[in-house]
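Novice: coordinates only, sequence not included:
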């Protein structure tokens, strides 16, 4: 296995940073300012430099689907920004319907509330776990690499005659599969929890 690749991935993880609540502007923003802020502060999360963190179409769609409360006179406040950040982190793995279910309690109970805790307090509490979770992910990645490095071994009669380049490719495939399996299982758990939330929310309507 390519140890250089492992080091690059760990370094990449170290350079990922979430947006801190105190970095959010205190003034209300217009749409162009919102997308500009997200592009600037979520740049480390983008796969390609030309990718946009959030677009006008996306944001309008979130409001249309009641995931994001509508802006007031076309302006977005700090709570809008916090909800958009939650949406950003969820949108790569969950449907809009699932995200709406997850964020509905926040929108209903905290978005317009002036009481404590505020939405910003909830956001900061959630991301207070970010550093320890990042360390856990790094350890998982290193463990997956170690397992993959020992796969398709030349000591195994089944794979002893593999050309080294093919062995390396299969070990990389093993790494990807181990990481994907972890994501797949956690996504299953997330969807199970979301389905339970949706059922409870539906019962409340009746």
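Specialist: Right, received. Where do you want to start? Keep in mind it's a predicted model, so treat the numbers as computed, not measured.
Novice: when you work out contacts or count neighbours from here on, use the C-alpha atoms and nothing else.
Specialist: Fine.
Novice: ok, the residue nearest the centre of the chain to residue 127 distance?
Specialist: A centroid search over the chain (Cα atoms, centre = their mean) returns residue 89, at 3.3 Å, as the residue closest to the centre. Note on residue 89: its distance to residue 127, by Cα to Cα, to the nearest Å, is 12 Å.
Novice: ditto for residue 99
Specialist: Counting by Cα to Cα, the gap from residue 99 to residue 127 is 18 Å.
Novice: who's more crowded, those two?
Specialist: Legend: neighbour count by other Cα atoms under 10 Å for residue 99 and residue 127, higher for residue 99 (18 against 15).
Novice: wait, the more buried one sits on residue 87?
Specialist: Yes - the pair residue 99 / residue 87 is scored as a contact, 6.9 Å apart, by Cα atoms under 8 Å.
Novice: now for residue 170: which residues touch it?
Specialist: Counting by Cα atoms under 8 Å, 6 or more residues apart in numbering, residue 170 makes contact with residue 152.
Novice: that one: which element?
Specialist: Using DSSP states H and E, residue 170 maps to helix 164-205.
Novice: now swap in residue 125 and tell me
Specialist: Applying DSSP H and E as the criterion places residue 125 in helix 119-127.
Novice: give me the contacts around that helix.
Specialist: 18, 20-21, 79, 82, 106, 110-111.
Novice: now the helix or strand that that helix is followed by: buried residues?
Specialist: Using DSSP H and E, the helix or strand that follows helix 119-127 in sequence is helix 130-149. Along helix 130-149, these residues count as buried under the neighbour rule (16 or more other Cα atoms under 10 Å): 138, 141-142, 144-146, 148-149.
Novice: one more to weigh against that first structure:
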């Protein structure tokens, strides 16, 4: 496979980064667990790496509740707040431990369980996250094209026979390094701010 900007475009396009579970996709009525799982499978199916992967299972939901990163259901039904939290958990668990997710979501869950005037509007929080996620998805192509140019520049002297392989390996290493740095930054924010709440 040749290491080209067009190949990178095709990789990015195939991942459907702009496809999300929108607030309008969440039914107004509360859902039973099986309905929640079906909603996630239908709307987030494109996020699976392999066809056999599960986006959400009963065991996962039960474990999240036991870990107190999700409120217990109300009469076996899950509200819009539950579903938004499950989406956030899905996004967070790709990089963070359950303990770190607990620190992050604890103040939100506490606030959602209280009857107060200054209640966190989790739907607005989620909407803001989706807007920023969309901006990041739109910028990833530009950012990656810049990386590809830099990688090509820094690998000019490599043996032509293995150049594409080497460039792809360096691309993966660079992406993972960036993800690791951002993960550590997120953990530092959790350690410094959220652990003390």
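Specialist: Structure received. These figures come from a predicted structure and were not determined experimentally.
Novice: still on that earlier bit, now the helix holding residue 170 of the first structure, how far from the centre of its chain.
Specialist: Relative to the centre of its chain, helix 164-205 of the first structure is centred 13 Å away, using Cα atoms, centre = their mean, to the nearest Å.
Novice: next one: stretch 77-91 of the first structure
Specialist: Remark: stretch 77-91 of the first structure is offset 11 Å from the chain centroid, using Cα atoms, centre = their mean.
Novice: swap in stretch 19-33 of the second structure?
Specialist: On Cα atoms, centre = their mean, the centre of stretch 19-33 of the second structure falls 17 Å from the chain's centre.
Novice: how many residues are close by the counterpart of residue 65 of the first structure in the second structure?
Specialist: Matched to the second structure by TM-score structural alignment, residue 65 of the first structure sits across from residue 67. Residue 67 of the second structure has 14 neighbours, counted by other Cα under 10 Å.
Novice: could you do residue 7 of the first structure as well?
Specialist: When neighbours are counted by other Cα under 10 Å, residue 7 of the first structure registers 12.
Novice: could you measure from residue 20 of the second structure over to residue 144 of the second structure?
Specialist: Using Cα to Cα, we find residue 20 of the second structure at a distance of 21 Å from residue 144 of the second structure.
Novice: got a list of contacts for stretch 27-34 of the second structure?
Specialist: By Cα under 8 Å, 6+ apart, the residues outside stretch 27-34 of the second structure that reach it are 58, 76-80.
Novice: the first structure: matching residues for that one?
Specialist: Aligned by TM-score structural alignment, stretch 27-34 of the second structure falls on residues 25-32 of the first structure.
Novice: buried residues in that stretch?
Specialist: So stretch 25-32 of the first structure, judged by 16+ other Cα under 10 Å, has buried residues 28-29, 31.
Novice: with stretch 100-120 of the first structure instead?
Specialist: Neighbour count says stretch 100-120 of the first structure has 100-104, 107, 110-111, 118-120 buried, by 16+ other Cα under 10 Å.
Novice: do stretch 57-77 of the second structure as well
Specialist: 57, 61, 64, 68-73, 77.
Novice: can you give the contact residues for it?
Specialist: 30-34, 37, 79, 82, 85-86, 98, 101-102, 105-106, 109.
Novice: return the subset of these lying in strands.
Specialist: Among the contacts of stretch 57-77 of the second structure, the members falling in strands (DSSP state E) are 31-32.
Novice: aligned to the residue nearest to the centre of the first structure, what sits in the second structure?
Specialist: Residue 89 of the first structure maps onto residue 91 in the second structure when the alignment is built from TM-score structural alignment.
Novice: which helix or strand contains that match?
Specialist: Taking DSSP H and E as the criterion, residue 91 of the second structure maps to helix 80-92.
Novice: report the buried residues of that helix.
Specialist: Going by neighbour count (16+ other Cα under 10 Å), the buried part of helix 80-92 of the second structure is 80-87, 89.
Novice: could you redo the residues you listed as CSV and give each row distance to residue 158 of the second structure?
Specialist: Output for these, formatted as CSV (distance: Cα to Cα, whole Å):
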residue, distance to residue 158 of the second structure
80, 54
81, 53
82, 52
83, 50
84, 48
85, 48
86, 46
87, 44
89, 42
